[in-house]
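Colleague: Sequence first, then the predicted structure:
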Amino acid sequence: MYLYHFGLRELPFTLTPNTSYYFGLPSHKQAIEVLTLALKTGEGFIKVTGEVGTGKTLLCRKLLNELPDHFVSAYIPNPCLSPAELRAAVARELDVAFDGPVDQQEFTLRIEQRLIEIHRQGQAVVLIIDEAQALPVESIEVLRLFSNLETESHKLLQVVLFGQPELDQKLDLPELRQLKQRIGFSYRLDVMDLEQLVQYVHHRLQVAGYRGSDVFSRACCKMLFRASQGTPRLVNVLCHKALMLAFGEGKQQVEPGHMQLAIIDTEAAVRRDGHIWRIWSLVLLCSVLSVAAGYWLWVRYL
């Protein structure tokens, strides 16, 4: 791999959401501010949406790490759950104890008792659901019923929904209009512009330990921006591939040819049209792979 070639401690463009690489894009900062304000004011439902790859899960983990001490958090990363499964998941997160099998009414009662117990201890409970667009309609209705649990002055449970734009479409359904009216705060994540993308790439390399001159030129960043449309996940995929190609040629900087090959190799990227360009790229890819194979064999021989 290219770690030693570029003087890196770790891979800078992995797809696993890692809060140590949190950059603080304006859109993400504003979302955190909205979430913090909404949780402080005790809103029942809070919603954050964004297109695929815009950093919702990273933001979700950032929020979990920075919740004030008086919050008890329940986190559900995979919400494709039936109503009974959702109740069980919430109960597990809140350490609700059961002596034996109980019906759903008893299930809800035990959760309510646990919420009251936490409230009496001077704490608040926040339920954070990632990929909320995957929630079945029946399970969303369970969330609404949970939100009915309250004292005279406070909600016993606050719910934060992170989801793709399909979540908005689901909440527009007539049977979910009651829940939609209870969403006190909402925010939509944006993609990066060119300047933000340049800073984002530099930031991730720096966190990974890189201390040299710019690996990605301005021209490469422009190509990266056009191909990714400013989506962080796609930027990570393309940068990783481009670094591998530069390493294969023994280059210390990523060149436009490397970036173009990475774009061609990535289905989700926005690509240039043109038969001649595709032929040229295929020839260049073959040459790069040949050089990389030769380098590998040389290392093996030594």
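Modeller: Structure's in. What do you need? Residues are numbered from 1 along each chain as shown.

Colleague: Please make it C-alpha for all contacts and neighbour counts, starting now.
Modeller: Will do.

Colleague: is it true that V235 touches K222?
Modeller: No: with contacts counted by C-alpha atoms under 8 Å, V235 stays clear of K222, the gap being 11.4 Å.

Colleague: neighbour-wise, which of these two wins?
Modeller: Neighbour tally, V235 and K222, criterion other C-alpha atoms under 10 Å: the higher count belongs to V235, 23 against 17.

Colleague: how close does the more buried one get to H258?
Modeller: According to C-alpha to C-alpha, to the nearest Å, V235 stands 14 Å off from H258.

Colleague: what do you get for V283?
Modeller: For V283, the distance to H258 - C-alpha to C-alpha - is 12 Å.

Colleague: who's more crowded, those two?
Modeller: Between V283 and H258, H258 has the larger neighbour count (other C-alpha under 10 Å), namely 26 against 11.

Colleague: does the more buried one belong to a helix or a strand, and which?
Modeller: Assigned by DSSP states H and E, H258 belongs to helix 256-264.

Colleague: now for whichever helix or strand comes after that helix, which elements pack on it?
Modeller: Downstream of helix 256-264, the first helix or strand assigned by DSSP H and E is helix 275-301. When contacts are defined as 3 or more C-alpha pairs under 8 Å, 6 or more residues apart in numbering; DSSP states H and E, helix 275-301 packs onto helix 232-248, helix 256-264.

Colleague: structure B:
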Amino acid sequence: MASEDLFESQTLREAQARLRHLLRLRGIGLLTGEAGSGKTTACRRITSTLHSGLYRTFYIPLTTGNVMDMYKSIAWELGLPTERNRASAFRQVRAEISRLTLESKQLPVLIIDEAHHLRNDVLEDLRLLTNYAMDSDPRLCMLFVGLTELRRRLGMA
């Protein structure tokens, strides 16, 4: 079903407004809910309305691996070759995000679905992807999507 054909409930409208705000902030967001509650659908709906010349959306559904697996998934989505070590992969992904932002004038939007499966070390490393110019230049908008247990887990950390 096309995202524009979805019933626009009050909950969906509120989620869309919050996601648009997150895009304006270029921050890190969290969208949680029970299985089947429409989290991924809300993401699909909002990303379908984004101007392709201004935004570049990357969707990562594979979240059960280690940090290097995550960097490989992100690199594949960015169309980059696979690096062999973590530092090179990190540097490569950051360089492409900078290129998109500074040269192409596009805001990269990274959506990580099923994020409740992420290991704590992966969560911490992903946060570092948003640090540019000593945290003064937001170049990446990141959204973690997962079951409600993710919110509890992050709150306990």
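Modeller: Now that the structure is in, tell me what you want to look at. None of the values given here were measured: they were computed from a predicted structure.

Colleague: Now the TM-score, please.
Modeller: Once superposed, the chains reach a TM-score of 0.88 (TM-score structural alignment, normalised by the length of the second structure), with 155 aligned residues with a C-alpha RMSD of 1.9 Å.

Colleague: So what's the residue count around Y22 of the first structure?
Modeller: Other residues near Y22 of the first structure number 17, with proximity taken as other C-alpha under 10 Å.

Colleague: Under the alignment, what does it map to in the second structure?
Modeller: Matched by TM-score structural alignment, Y22 of the first structure corresponds to L6 in the second structure.

Colleague: again with P79 of the first structure
Modeller: Match for P79 of the first structure (TM-score structural alignment): T63.

Colleague: From Y71 of the second structure, how far out is that match?
Modeller: Note on T63 of the second structure: its distance to Y71 of the second structure, by C-alpha to C-alpha, is 11 Å.

Colleague: For A74 of the first structure, give me its contacts.
Modeller: A74 of the first structure sits next to V90, E93, L94, V125, V126, L127, I128 when contact means C-alpha atoms under 8 Å, 6 or more residues apart in numbering.

Colleague: Can you tell me what A91 of the first structure aligns to in the second structure?
Modeller: A91 of the first structure maps onto A75 in the second structure, by TM-score structural alignment.

Colleague: Now do the contacts for its match.
Modeller: P81, T82, A89, Q92, V93.

Colleague: Please say which position in the second structure M223 of the first structure maps to.
Modeller: Using TM-score structural alignment, M223 of the first structure lines up with nothing in the second structure.

Colleague: do the same with I116 of the first structure
Modeller: Under the alignment (TM-score structural alignment), I116 of the first structure maps onto S98.

Colleague: What helix or strand is that match located in?
Modeller: Judged by DSSP H and E, S98 of the second structure forms part of helix 86-102.

Colleague: tally of neighbours for P17 of the first structure?
Modeller: Residues lying near P17 of the first structure (other C-alpha under 10 Å) number 17.

Colleague: Test my guess that it contacts K56.
Modeller: No: applying C-alpha under 8 Å as the test, P17 of the first structure and K56 come out as separate, 9.2 Å apart.

Colleague: Alignment lookup: L171 of the first structure to the second structure.
Modeller: Per TM-score structural alignment, L171 of the first structure is aligned with L154.

Colleague: who wins for most neighbours among the contacts of A75 of the second structure?
Modeller: A89 leads the contacts of A75 of the second structure on contacts (other C-alpha under 10 Å) with 23 neighbours.

Colleague: I figured it was touching L80, is that so?
Modeller: No: A89 of the second structure is beyond contact range of L80, at 9.6 Å (criterion: C-alpha under 8 Å).

Colleague: in the second structure, which spans are strands?
Modeller: Listed in chain order, the strands of the second structure (DSSP state E) span 28-32, 55-60, 107-112, 141-146.
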